[in-house]
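Q: heads up, no residue letters with this:
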């Protein structure tokens, strides 16, 4: 199953002109506010009719010259920023609104842990519970594609933490492609199998999160705190002092994280949190010092984005000053040591 999109549309403030093919799994439309992410989602759903291009879902042409499938016939489930539930209906009746039948109700209620909520009304639900019901309603319409447009933006941090595990389960178990619209780096890295980076109505980059966020050529579009490495690993030990040992392709990392042994983990290591040394340093408080090799360098004003390889082909990105790069005499192939000041745990399942 796949989604093939090519869109051109003129807006008063900016133009939309991009194309991509989303494979099965979760494709995140990522970028700053106003970049065009929701416009893409609306065009796919049929809520916006573009000036030109096409939208093809699993081989069905939904939009192209001379072809226009209205929204209600596209078999696209859409979850908005607000749950938009009917206040006078119970959760059960909200879930089944628009569904062909109730055969999938028990499974969806179990998947999203909303079975105890079925007799209640939306006014008696938390924000996270309402969003889970909205997601369940979209799934029960048996869609060929599920679009989630900033589904967590209206929730506080605690409610986001509550609902993210359910989105992870949905991403792992759903057999349909999903478009996830967000400007939250943590959400995208946690959920997406592919990222469409959108900037000023154009597609700046497309690929796996590991590749997009570690591409130094995309750093200007990502923002100062988004460029960096995405590293997957497994928790192999939890020491008595609270430090967890995580086995990764670039070696074992020791981090102060409360995680259980045996769990997989995904880490985000920002380019600004990596220091480069030519020789292995001594007498540092940093616990993670990894042998690496310079892959390439990209000057950006007074700074340089240095792409490193660790443990074979694991990519790591470091942002240093041009003066430091010159003083270290860095060049492609130079052996170095990467010192990690910190790393953030963005997912564990």
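A: Done, it's in. All figures in this text were calculated on a predicted structure; none of them were measured in a lab. Numbering: from 1, shown residues only.

Q: all contacts plus neighbour counts: C-alpha atoms, from now on.
A: Will do.

Q: and stretch 218-230, how far out from the chain middle?
A: 13 Å (C-alpha atoms, centre = their mean, to the nearest Å).

Q: and it, end to end?
A: Terminal residues of stretch 218-230 are spaced 15 Å apart (C-alpha to C-alpha, to the nearest Å).

Q: which element follows the lengthiest strand in the chain toward the C-terminus?
A: In the chain, with assignment by DSSP state E, the single longest strand is strand 288-300. Per DSSP states H and E, the first helix or strand lying C-terminal to strand 288-300 is strand 303-310.

Q: give me the contact list for that next one.
A: Residues outside strand 303-310 that contact it (C-alpha atoms under 8 Å, 6 or more residues apart in numbering): 214, 216, 249-251, 271, 290-299, 315-322, 325.

Q: take this one as well and set it beside the first:
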């Protein structure tokens, strides 16, 4: 299902003017706080009527201000998950889930048993929200939204209020929703790590405008986009397949550029994973290094060298079918005499990739 959005709206001191398409999968709206991301999802949900706009969901018109069409929120078939779960405190988990059924249109929809299993909330059904952790509450909120049988799902920074442990708990469930339900998801975030792990499409929002949009791999590996994510968070996605679980606690992964060894990655041989490789963790060598502790040495080709006003440089590297980034100094780039098309080696320590940066492929 394709979601098409074109909106214009003026607030005091802020103008929103955006247009983009969200294809099937998880589309992340990424940008700083106050850039207009929540305004967009509120307009899609029908909680905000923009000054001008047109919103189509798989060809169905939800909003067309020029034609005087504005479908009420309860008829848009949109599931919405907020930062806080907003569960009914006096109802059990099962009753909260079933509340979503009140808004489901007639016809086939998500099965309660399927959603309970997918979100791992079976043991929680008899509890009330006050007895749940933050991650558990968010999983129940997800289930309630899905059981309303929406045509698309909106998520407004659903992990922002959670600590790192609770985020790590819920991320695999979000991946399952993305991969198994085939439900289009519009996901608001200002976390580069979440976007790299979850997004299939990225729309960069800045000061009420679309700065860039496209497949997640292409946006994240573009050196020109790195300032939007923050140079310390700049990194790209590398796809890999688990080849073996080795006796010393490492997993051997096959990539298009060669093997990688990482601390134990969950999954059996053949499991597809996606890795977020931070640019600051990648070292470059013009000849294959020897006698070093780093296990991962990949042959790569220089695609682009981008320098800024400071002393740093970002180098885009073709690694098999993927592109990764390396953040080095301009002095290093000059000393190595890097040029476009040059064949070099990227060096990555096995422990450089955090467990949270390894997700389902």
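A: Thanks, I have it. In this text the structure is predicted, and so the values were computed from the model without any measurement.

Q: TM value for the aligned chains?
A: TM-score of the superposed chains, computed with TM-score structural alignment, normalised by the length of the first structure, equals 0.93; 348 aligned residues with a C-alpha RMSD of 2.0 Å.

Q: where in the second structure does the longest strand of the first structure fall?
A: Aligned using TM-score structural alignment, strand 288-300 of the first structure spans residues 296-308 in the second structure.

Q: what of stretch 163-171 of the first structure?
A: With TM-score structural alignment applied, stretch 163-171 of the first structure matches the range 170-178 in the second structure.

Q: tell me which residues in the match of strand 288-300 of the first structure are buried?
A: 296-305, 307 (16 or more other C-alpha atoms under 10 Å).

Q: centre of the chain to the longest strand of the first structure, how far?
A: Here strand 288-300 of the first structure is found 25 Å from its chain centre; the criterion is C-alpha atoms, centre = their mean.

Q: which strands and helices sit next to the lengthiest helix in the first structure?
A: Ranked by residue count and defined by DSSP state H, the top helix of the first structure is helix 157-173. Using 3 or more C-alpha pairs under 8 Å, 6 or more residues apart in numbering; DSSP states H and E, the elements in contact with helix 157-173 of the first structure are helix 105-111, helix 127-140, helix 185-191.

Q: how close does the equivalent of residue 188 of the first structure over in the second structure sit to residue 174 of the second structure?
A: Using TM-score structural alignment, the equivalent of residue 188 of the first structure in the second structure is residue 195. To residue 174 of the second structure, residue 195 of the second structure is 12 Å away according to C-alpha to C-alpha.

Q: those two: which has the busier surroundings?
A: Set residue 195 of the second structure next to residue 174 and count neighbours by other C-alpha atoms under 10 Å: residue 195 wins out with 24 against 18.

Q: quickly note the distance from the closest residue to the more buried one other than its chain neighbours to residue 173 of the second structure.
A: Leaving aside its chain neighbours, residue 195 of the second structure sits nearest to residue 28 (6.3 Å; criterion: C-alpha to C-alpha, 6 or more residues apart in numbering). Separation of residue 28 of the second structure from residue 173 of the second structure (C-alpha to C-alpha) stands at 16 Å.

Q: the more surrounded of the two?
A: Counted by other C-alpha under 10 Å, residue 28 of the second structure and residue 173 do not tie: residue 28 has more neighbours, with 27 against 16.

Q: which SS class is residue 265 of the first structure?
A: Of the three states, residue 265 of the first structure takes strand according to DSSP: H, G, I helix; E, B strand; the rest coil.

Q: test my guess that it contacts residue 236.
A: No - the pair residue 265 of the first structure / residue 236 is not scored as a contact, 10.6 Å apart, by C-alpha atoms under 8 Å.

Q: noted, bye for now.
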